[in-house]
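1. With the sequence up front, the predicted model follows.
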Amino acid sequence: MSSLRNDNSSSEGEMPCPETKPKFRPLNCDDEDKKKFPYVEVCGPDKSSRRFALGTRASFAVDRFNKKLVDAVKPVVCVEAFKEGEDPIEFGPDAPLMSMCTWNLRVVQEAPFQPIGVGDKIPNGELTYLDGCGKLQTHLIYDLVREKRVVFFGVPGAFTPTCSLKHVPGFIERAAEILDRGINEIVCITVNDPFVVKEWEKTYPENKHVRFLCDGSAIWTKKIGLELDLYDRGMGVRSRRYSLMICDTVVRIANIEEGGGLETSTASRMLKDLNTGKDMVLPP
């Protein structure tokens, strides 16, 4: 006589199949407080508030506020919690937004750095590159320029036409002449990752004197006030075209392009300024 068998049981070696799909229990919304979607309010630049889901990354909120600012002189840089009588607490880019009792949230705005000029001391920062073994290395700006005379020239991006065909070749061709004027080093700085720049550098086999260094996130470029907004072209934040002669951390020559052309930041212009002693004159 055969034994009774449950239709849902499995034979030996087979995995049992569930009868039905798992059911999700709905939220209990009997309590009025539980019907409210959890959110935080952040006071924006125009003093009106914007709601974000509780736990939203602070950088997302910053980006949303900045998208509403048209030609803003003072962009939003972070979100902070504030309370009367207490020092404000800033949220880092990846910190989740939250609100506590009598603390409120608001945005913080800061004016961008002014473009660096003659007589200014350059800020310190880090530039990166790949060494001969393909390992990522870092250079401190001050290690490059302290007690030296160095020429920096900045370009919007690797492999772009004007940078690749005119700006960089000009400095490579005239590098020996520039070094003969008492310059210790010539550095090309671009807002790209070091892997791209390493490949770009290989396209100049004749180069002997120009170093290629990267400011991948434009952090140092922003510090000297020479960032270039190319979001509308899908290129994000890049660098304005410029050339600087720096003597022991102080700018002695500053040739900065106003538009997208290449006129004042060329190697020929730098050489001319060095020949005429422009680097020896500082503003009063």
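-> Done, it's in. Numbers count the residues shown, from 1 in each chain.

2. alpha carbons only for contacts and neighbour counts from here, please
-> Noted.

3. ok, now how distant is Gly154 from Phe91?
-> Relative to Phe91, Gly154 is positioned 32 Å away (Cα to Cα, to the nearest Å).

4. try it against this one:
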Amino acid sequence: MIEAGQAIPSVAVKLVTGEGINDATSDEALGAGRVVVFAVPGAFTPTCNVNHLPGFVANTGKLRAAGVDRIVCASVNDHHVMKAWAEASGALGEIDFLADGDAALANALGLAKDMPGMGTRFRRSAMIIESGVVQVAFIEDAPGVNASGAPAILMALEAARV
């Protein structure tokens, strides 16, 4: 499992931004500046859609004020689904979406989880990354959004400023 001090691995992904959909590698997408990436088991799934993503959408301004250059939501979904979710949530253009359709990144990070009926998915998590190196990782150990939600990330960013 990815830990603080480790570099983001390089695997092929699709990056969905306000400018469109592009082929990228994970280290390109997450490697410049200060990035907050949060990973969810699935786009449009109940907890992800109602509790996880909305917290980041609501706190985009606060995260940017805390020095975050890019906010990225990752999921083991294809880029069409990720784009539709970005549009439906009102996050397109504010948050970038990383489509890890074959779970290559989830596996490379050690965050893959087999979910009955859904296949391999990301474990619910979040990371603060600086210049491609993980500064801190927040991995949920129980159902729900606690350690990996926007409020927890904001607290960690604030504590790092002290």
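-> Sure, I can see it. Fair warning: this is a prediction, and the values are worked out from it, not measured in the lab.

5. Post the TM-score for the overlay when you can.
-> After superposition, the two chains reach a TM-score (TM-score structural alignment, normalised by the length of structure 2) of 0.91; 162 aligned residues with a Cα RMSD of 2.1 Å.

6. rewinding a little: give me the more crowded residue out of Gly154 and Phe91 of structure 1.
-> Gly154 (27 against 19; other Cα atoms under 10 Å).

7. Surely the more buried one and Arg241 touch.
-> Yes: the pair Gly154 of structure 1 / Arg241 is scored as a contact, 5.3 Å apart, by Cα atoms under 8 Å.

8. mind listing what the residue positioned nearest the centre of structure 2 touches?
-> Centroid check for structure 2 by Cα atoms, centre = their mean gives Phe38 as the closest residue, at 2.6 Å. Contact analysis of Phe38 of structure 2 by Cα atoms under 8 Å, 6 or more residues apart in numbering lists Val72, Cys73, Ala74, Arg124, Ser125, Ala126, Met127, Ser148.

9. Likewise for Phe138 of structure 2?
-> Ser125, Ala126, Met127, Ala147, Ser148.

10. Format these as CSV; extra columns: distance to Ala91 of structure 2.
-> Putting the contacts of Phe138 of structure 2 into CSV (distance: Cα to Cα, whole Å) gives the following:
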residue, distance to Ala91 of structure 2
Ser125, 19
Ala126, 17
Met127, 19
Ala147, 21
Ser148, 18
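
11. Considering the residues you listed, which possesses the most neighbours?
-> Ala126 (25 neighbours).

12. what does it align to in structure 1?
-> Per TM-score structural alignment, the equivalent position to Ala126 of structure 2 in structure 1 is Ser243.

13. What sits closest to its match if chain neighbours are left out?
-> Closest residue in space to Ser243 of structure 1, ignoring its immediate chain neighbours: Phe153 at 4.0 Å, by Cα to Cα, 6 or more residues apart in numbering.

14. what about the strands in structure 2?
-> 12-17, 20-25, 34-40, 70-75, 96-99, 112-115, 119-122, 125-130, 133-139 (DSSP state E).

15. Single out the most deeply packed of the ones you listed.
-> Mean neighbour count (mean count of other Cα atoms under 10 Å) peaks for strand 96-99 among the strands of structure 2, with a mean of 28.

16. Mind reading off the mean deviation between that one and structure 1?
-> In the superposition with structure 1, the average deviation recorded for strand 96-99 of structure 2 is 1.0 Å (mean Cα distance after the TM-score superposition for structure 1).

17. I'd say Gly101 of structure 2 and His80 touch.
-> No: using Cα under 8 Å, Gly101 of structure 2 is not in contact with His80; the gap is 10.1 Å.

18. For those two, indicate the residue with more neighbours.
-> Gly101 (19 against 13).

19. Can you name the residues that contact the counterpart of the more buried one in structure 1?
-> Aligned counterpart of Gly101 of structure 2 in structure 1: Gly216 (TM-score structural alignment). When contacts are counted by Cα under 8 Å, 6+ apart, Gly216 of structure 1 touches Thr128, Thr190, Val191, Asn192, Asp193, Pro194.

20. With adjacent residues omitted, what lies nearest to Val57 of structure 2?
-> Val57 of structure 2 sits nearest to Ala91 (Cα to Cα, 6+ apart), 6.1 Å away.

21. what about the one you found, neighbour count?
-> 22.

22. ok, it to Val134 of structure 2 distance?
-> For Ala91 of structure 2, the distance to Val134 of structure 2 - Cα to Cα - is 24 Å.

23. Equivalent analysis for Met82 of structure 2, please.
-> Counting by Cα to Cα, the gap from Met82 of structure 2 to Val134 of structure 2 is 24 Å.
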